[in-house]
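Asks: the amino acid sequence is not available; the structure is as follows:
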């Protein structure tokens, strides 16, 4: 099973994935997940017994940050890039929604 397969079965924001499972799915380390948390890019929720729980959205963020770090980008910069990519995606979504609501101006009839 790949990380992409597993993402499809999780609710986007519901924290159901333990750190151990996230490490396994993403083929990364617990240290990397902690570093992403320390960079304040993700904040996993904690179970009643204090264990970290990750959501689908947080796993996607971590996957992208890992790709950037593996390409030589420092973790702080990778987290900033991921944040900017998220902001851009949201702005594009809002723009597309607003553009759908605007009808093109009609052209005047030829004389």
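Replies: That came in fine, so what should we check first? Small disclaimer: the values here were computed from a predicted structure and weren't measured.

Asks: when you work out contacts or count neighbours from here on, use the C-alpha atoms and nothing else.
Replies: Will do.

Asks: show me what the helix ranked longest in the chain packs onto, helices and strands only.
Replies: Longest helix in the chain, counting residues (DSSP state H): helix 75-101. Judged by 3 or more Cα pairs under 8 Å, 6 or more residues apart in numbering; DSSP states H and E, the packing partners of helix 75-101 are helix 30-38, helix 56-70.

Asks: give me the packing partners of the last one, helices and strands only.
Replies: Judged by 3+ Cα pairs under 8 Å, 6+ apart, the packing partners of helix 56-70 are helix 19-26, helix 75-101.

Asks: single out the most deeply packed of those.
Replies: helix 19-26 (a mean of 17; mean count of other Cα atoms under 10 Å).

Asks: one more structure, for comparison:
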């Protein structure tokens, strides 16, 4: 593996680059919180060969949003459900925008 391969992996939002300790530190939370959002099935960390949890930047953004809601008084299970629904809504909006773009190009003959 070259240095460029390593850099490319770190630039990938889905690459599990962060240990649970580092992820908790970056989010300003506890490892227990990360385990709890995992148990609530908000995020599923990958496991290293040694069985340790590893998190991606995308997963950290999702966990950070859940933490915001919990900090505002939302129970963790409800916060996780809200984040899942927000993520699904964003994906639906992205698909809809792509559909509209494609339909617009078809209508204009591009």
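Replies: Here it is on my side, so go on. Source: prediction; values computed, not measured.

Asks: still on that earlier bit, so which of the helices and strands packed on helix 75-101 of the first structure gets nearest residue 11 of the first structure?
Replies: Closest to residue 11 of the first structure of those, according to Cα to Cα: helix 56-70, at 6.3 Å.

Asks: nearest to residue 59 of the first structure, of the helices and strands packed on helix 56-70 of the first structure?
Replies: Using Cα to Cα, the nearest of those to residue 59 of the first structure is helix 19-26, at 7.2 Å.

Asks: other residues contacting that closest one?
Replies: 2, 3, 6, 29, 30, 33, 51, 52, 53, 54, 59, 63 (Cα atoms under 8 Å, 6 or more residues apart in numbering).

Asks: setting aside sequence neighbours, what's the nearest residue to the last one?
Replies: Residue nearest to residue 63 of the first structure in three dimensions, not counting chain neighbours: residue 26, with 6.6 Å by Cα to Cα, 6 or more residues apart in numbering.

Asks: same question, the fourth one
Replies: With Cα to Cα, 6+ apart as the criterion, residue 29 of the first structure has its nearest non-adjacent residue at 5.5 Å, and that residue is residue 23.

Asks: which secondary structure state does residue 74 of the second structure sit in?
Replies: Classification of residue 74 of the second structure by DSSP: H, G, I helix; E, B strand; the rest coil places it in coil.
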